[in-house]
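*Asks:* sequence first, predicted coordinates after that:
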Amino acid sequence: MEKAGPEREKIRDYRDLSVWKDSMDLAVDIYTLTRAFPRDEMFAMTSQMRRASTSIPANIAEGFGRAQRKVFIQFLRVAQGSLKELETHTVLSRRVGLLNEKQADDLGLRYEKLGKMLVSLVRSLERNGGER
């Protein structure tokens, strides 16, 4: 499996994947944002958003580690589901006033980009066959 783009470096580890790096950055930012949530949300929205955000890079890593193309694709699809879950929690957080409009909009743009990256990786894996 190779990266698209001019460098075309060989992917040796999940940590080489831009989609994993971006999803890790997103998870860190979700932890930071949810620190400002009220204490009574600790076991509700805070927990849900953190769990969904960490599930995205974790599933990318786990799928890559299985070393089978079809299984990796399955885990990437689980990561996509976690991204949609996080998006839903973000919309709800905005609607109930836990996030402001700018925070929610900024996250929405990141979710869109990350979603496109996941879809692109799945399509590339489906198209190219062979070893991961």
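*Replies:* That came through fine.
*Asks:* all contacts plus neighbour counts: C-alpha atoms, from now on.
*Replies:* Will do.
*Asks:* which residues touch Leu114?
*Replies:* Contact analysis of Leu114 by C-alpha atoms under 8 Å, 6 or more residues apart in numbering lists Val19, Asp22, Ser23.
*Asks:* what separates the closest residue to Arg69 other than its chain neighbours from Glu9, distance-wise?
*Replies:* Excluding the flanking residues, the one nearest Arg69 by C-alpha to C-alpha, 6 or more residues apart in numbering is Arg132, at 5.4 Å. Separation of Arg132 from Glu9 (C-alpha to C-alpha, to the nearest Å) stands at 14 Å.
*Asks:* comparison target below:
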Amino acid sequence: MNVERRLIKRYRDLEVYQTAFDAAMEIFELSKQFPKEERYSLTDQIRRSSRSVCANLGEAWRKRRYKAAFIAKLSDCQAEATETQIWLEFSVKCHYLETERARALYKSYDKILGQLVLMVKNSDQWLIH
């Protein structure tokens, strides 16, 4: 067991969770300026998918006794992170977000996806035995 893993006692301690939470909060703040006609479409979708990354990480953390369930929840996190990236692209194309702000968020989700891939690849290190 490596030193960094021993310091992680709950899902909130995970760097990937902290990055995803910060990105979701930034999306929430930015999406407040989206047009009202997007309230029940793009605004809700991007908020939901960005928050879902965090929610699924919390669920994955609680399912560490079962490798398949743990990996399935991490896979859900990856899907939600990718969905968020797609909504970011739509937000730029619809001129709701500045390209540079969206690009920075997109890169955050690339980092999140990379960390999730590593967690899946090294899932045995995270399991409760």
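*Replies:* Yep, that arrived. Predicted, not measured: the structure shown is a model, and the values here were computed from it.
*Asks:* what's the TM-score here?
*Replies:* TM-score of the superposed chains, computed with TM-score structural alignment, normalised by the length of structure 2, equals 0.89; 128 aligned residues with a C-alpha RMSD of 1.9 Å.
*Asks:* can you pull the buried residues of stretch 84-101 of structure 2?
*Replies:* By neighbour count on 16 or more other C-alpha atoms under 10 Å, the buried set for stretch 84-101 of structure 2 is Thr84, Gln85, Trp87, Leu88, Glu89, Phe90, Ser91, Val92, Tyr96, Leu97.
*Asks:* just give me the match in structure 2 for Leu92 of structure 1.
*Replies:* Counting by TM-score structural alignment, Leu92 of structure 1 lines up with Phe90 in structure 2.
*Asks:* for that match, helix, strand, or coil?
*Replies:* helix (DSSP: H, G, I helix; E, B strand; the rest coil).
*Asks:* for the one 5 residues further on, same thing?
*Replies:* When states are read from three-state DSSP, the local structure at His95 of structure 2 comes out as coil.
*Asks:* distance of it from Gly114 of structure 2?
*Replies:* 28 Å.
*Asks:* could you do Ala102 of structure 2 as well?
*Replies:* Using C-alpha to C-alpha, we find Ala102 of structure 2 at a distance of 18 Å from Gly114 of structure 2.
*Asks:* cool, Leu105 of structure 2 as well?
*Replies:* Leu105 of structure 2 is 14 Å from Gly114 of structure 2, by C-alpha to C-alpha.
*Asks:* how about the contacts made by Ser23 of structure 1?
*Replies:* By C-alpha under 8 Å, 6+ apart, the neighbours of Ser23 of structure 1 are Ser53, Ile56, Pro57, Leu114.
*Asks:* hmm, which of those residues are common to structure 2?
*Replies:* For those, the subset whose aligned partners also touch in structure 2 (both residues aligned by TM-score structural alignment, their matches' C-alpha atoms under 8 Å) is Ser53, Ile56, Pro57, Leu114.
*Asks:* mind checking what the first one lines up with in structure 2?
*Replies:* Aligned counterpart of Ser53 of structure 1 in structure 2: Ser50 (TM-score structural alignment).
*Asks:* show me the contacts for its match.
*Replies:* Residues in contact with Ser50 of structure 2, defined by C-alpha under 8 Å, 6+ apart, are Ala20, Ala23, Ala24, Ile27, Glu80, Ala81, Thr84.
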